[in-house]
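# Whatever this is, show me its structure:
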Amino acid sequence: MILYGSCAALDDDGVLLLGPSGSGKSDLLLRLLDRGFSLVSDDQVSIEGEFASAPPSLLGIIELRGLGLFKVPATRIARLRLAVQLGNEQDRLPFPKRNAELNVPEIFIDPRLDSAPIKVQWALDTIAGRREQVCGCFVS
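Take a look at the predicted model:
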C-alpha cells in the first residue's frame, strides 16, 4: 500500500510521519535527518507488512518547500515501529494508542514545536528499548 507521508529511520527502526498536505511532514523529516536519522521516503511511503520503503521514483529525494527537491542518502527499507500524526498534541499523559491500519504505536506531535524531533526520537527509543518510560503513551 502507498501512503501519503514521510518516513525516517534510526538504525533500522522506521518512523512514519502522517498529516495533511502542508502540515510539516517534510520539515519535521528534515529536522530528524539533522538529528542523525536517515531518509526512507518523503511524500509517499510504500508499506509492505511491517516494512516501509520509498517508491522507486522517490528514493533518496526530499522536498524542501520554498527551495525545491534535493538528493540525499537514503535507507532502502526500515521496519515500521512508530506512526506520528502531526497536529495539535493531545493529552498531557496519553494512554497507549495504536494506528489501526498499520498496527504500530501512534503518537500525536505538534511539528511546529522546537522539541518535536526530540520527542519523536525519545518515543522511538522507548519502543526500541533504548529508553524507559514510567507513565504515558507506551506504558499500559
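# C-alpha from now on. contacts and neighbour counts both.
Noted.
# Which helix or which strand is home to the residue lying closest to I107 once chain neighbours are set aside?
The shortest distance from I107 to any non-neighbouring residue, by Cα to Cα, 6 or more residues apart in numbering, is to V84 (5.1 Å). Secondary structure assigned from DSSP states H and E places V84 in strand 77-86.
# Which elements pack onto the next helix or strand after that strand?
Next in sequence after strand 77-86, counting helices and strands by DSSP H and E, comes strand 98-99. Other elements packing on strand 98-99 under the criterion 3 or more Cα pairs under 8 Å, 6 or more residues apart in numbering; DSSP states H and E are strand 104-109.
# tell me what the strand it packs on is packed against?
Packed against strand 104-109 by the contact rule (3+ Cα pairs under 8 Å, 6+ apart) you find strand 77-86, strand 98-99, helix 116-127.
# quick revisit: burial count for the residue nearest to I107?
Counted with other Cα atoms under 10 Å, the neighbours of V84 add up to 24.
# My read is that it contacts P111, right?
No - applying Cα atoms under 8 Å, one finds V84 not in contact with P111, separated by 9.9 Å.
# Tell me how far A74 lies from D11.
12 Å (Cα to Cα, to the nearest Å).
# Looking at the two, which is more packed in?
Using other Cα under 10 Å, the more surrounded residue of A74 and D11 is A74, with 19 against 12.
# S38 is in contact with the more buried one, correct?
Yes - counting by Cα under 8 Å, A74 touches S38, with 6.0 Å between them.
# list residues touching both of these two?
Shared contacts of A74 and S38, defined by Cα atoms under 8 Å, 6 or more residues apart in numbering, are absent.
# Please identify the deepest-packed of the helices and strands packed on strand 104-109.
strand 77-86 (a mean of 23; mean count of other Cα atoms under 10 Å).
# structure for this one too, so we can compare:
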Amino acid sequence: MERIHATCVLIKGKGVLLRGKPGSGKSDLALRLMDDGAGLVADDYTELSTQDGILYANAPTAIEGLLEVRGVGILRVGCVPRAPVTAIFDLVPLAEIERLPGAQTESIEGIDIPSFRLHGFDASAPAKVRMTLKALKENLFQST
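From the prediction side, this is the model:
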C-alpha cells in the first residue's frame, strides 16, 4: 500500500485523484465536486492499493470522512470507503497548463492511469473533471 499527498473523490463510480502542492485547490475542488453529487474518498492523503489489475484509493483511518474547508475548518462529511482510480488531475498554476496537451498517462503500482493538468481554482474546473471522465468513458478525445 502506498500513501500519497492527494485528495480523491468518486464520481459516478469513477475515482478521481486530485494532486497538488498545499494551497493548490485540492480540497476546494473536491468540495465543489461534492456539492454536485461526488462522494469524498479521502482528503489530503490517499492510500493506494491494487487488486485484480485495478488501482484503488481509500482514506487513511485517521482522516476518514474529514474534509478541510479553508476558512471554515475541518468538517466531518462522511466518505466512500474505496474507489477505483480512473483519472489523475494535477492541480497547477494556470501558466503551467498547455492549451492542447497530448495524451498523458502515469503508471502507479504498475497500472497506467490517464493524467491531466488543471488550475484547481478555475470556475470551470469541476465541469472539466466531469467532461474529462465522460470523454474517457466514451472515447471522445480528438487527436491534434
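# which residues does the spatially most central residue of the second structure contact?
In the second structure, the centroid-proximal residue (Cα atoms, centre = their mean) is L17; its distance is 2.5 Å. Counting by Cα under 8 Å, 6+ apart, L17 of the second structure touches 6-9, 85, 87-89.
# I'd say G5 of the first structure and G22 touch.
No - G5 of the first structure is not in contact with G22 according to Cα under 8 Å; the separation is 10.9 Å.
# residue in the second structure matching K97 of the first structure?
Residue correspondence to the second structure (TM-score structural alignment): K97 of the first structure is matched to Q104.
# ok, its match to F89 of the second structure distance?
11 Å.
# Mutual contacts of these two, please.
With Cα under 8 Å, 6+ apart as the test, Q104 of the second structure and F89 both reach 115-116.
# How much space separates the residue nearest to I107 of the first structure from N99 of the first structure?
On the measure of Cα to Cα, V84 of the first structure and N99 of the first structure end up 9 Å apart.
# so what sits against both of the two?
E106.
# Could you export the helices and strands packed on strand 104-109 of the first structure as CSV, including distance to L29 of the first structure?
Formatted as CSV, those follow (distance: least, Cα to Cα, whole Å):
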stretch, distance to L29 of the first structure
strand 77-86, 11
strand 98-99, 19
helix 116-127, 8
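# before we move on, back to that, for D43 of the second structure, state which of the contacts of L17 of the second structure is nearest.
Using Cα to Cα, T7 comes nearest to D43 of the second structure of those, at 4.3 Å.
# got the contact list for that closest one?
The neighbours of T7 of the second structure, taking Cα under 8 Å, 6+ apart as the test, are 17-19, 26-27, 30, 41-46.
# Give the helix, strand or coil label for it.
With DSSP: H, G, I helix; E, B strand; the rest coil as the basis, T7 of the second structure sits in strand.
# I'd like to know how many residues surround the closest residue to it other than its chain neighbours.
Among residues not flanking T7 of the second structure along the chain, D43 sits closest, at 4.3 Å (Cα to Cα, 6+ apart). Other residues lying near D43 of the second structure total 27 when counted by other Cα under 10 Å.
# unless I'm mixing things up, D43 of the second structure is touching G25, no?
No - if you go by Cα under 8 Å, D43 of the second structure and G25 don't touch, sitting 11.3 Å apart.
# quick check, distance from the helix or strand hosting G14 of the first structure to the centre of its chain.
Taking DSSP H and E as the definition, one finds G14 of the first structure inside strand 13-18. Distance of strand 13-18 of the first structure from the chain centroid (Cα atoms, centre = their mean, to the nearest Å) equals 3 Å.
# got it, and stretch 32-40 of the second structure?
Per Cα atoms, centre = their mean, the centroid offset for stretch 32-40 of the second structure relative to its chain is 11 Å.
# List the contacts of that stretch.
Under the contact criterion Cα under 8 Å, 6+ apart, stretch 32-40 of the second structure has outside partners 8-12, 30, 65, 77-80, 126.
# Which of the residues you listed sits closest to L94 of the second structure?
Nearest to L94 of the second structure among these, with distances taken as Cα to Cα, is P126, at 15.2 Å.
# which ones are touching that closest one?
29, 32-33.
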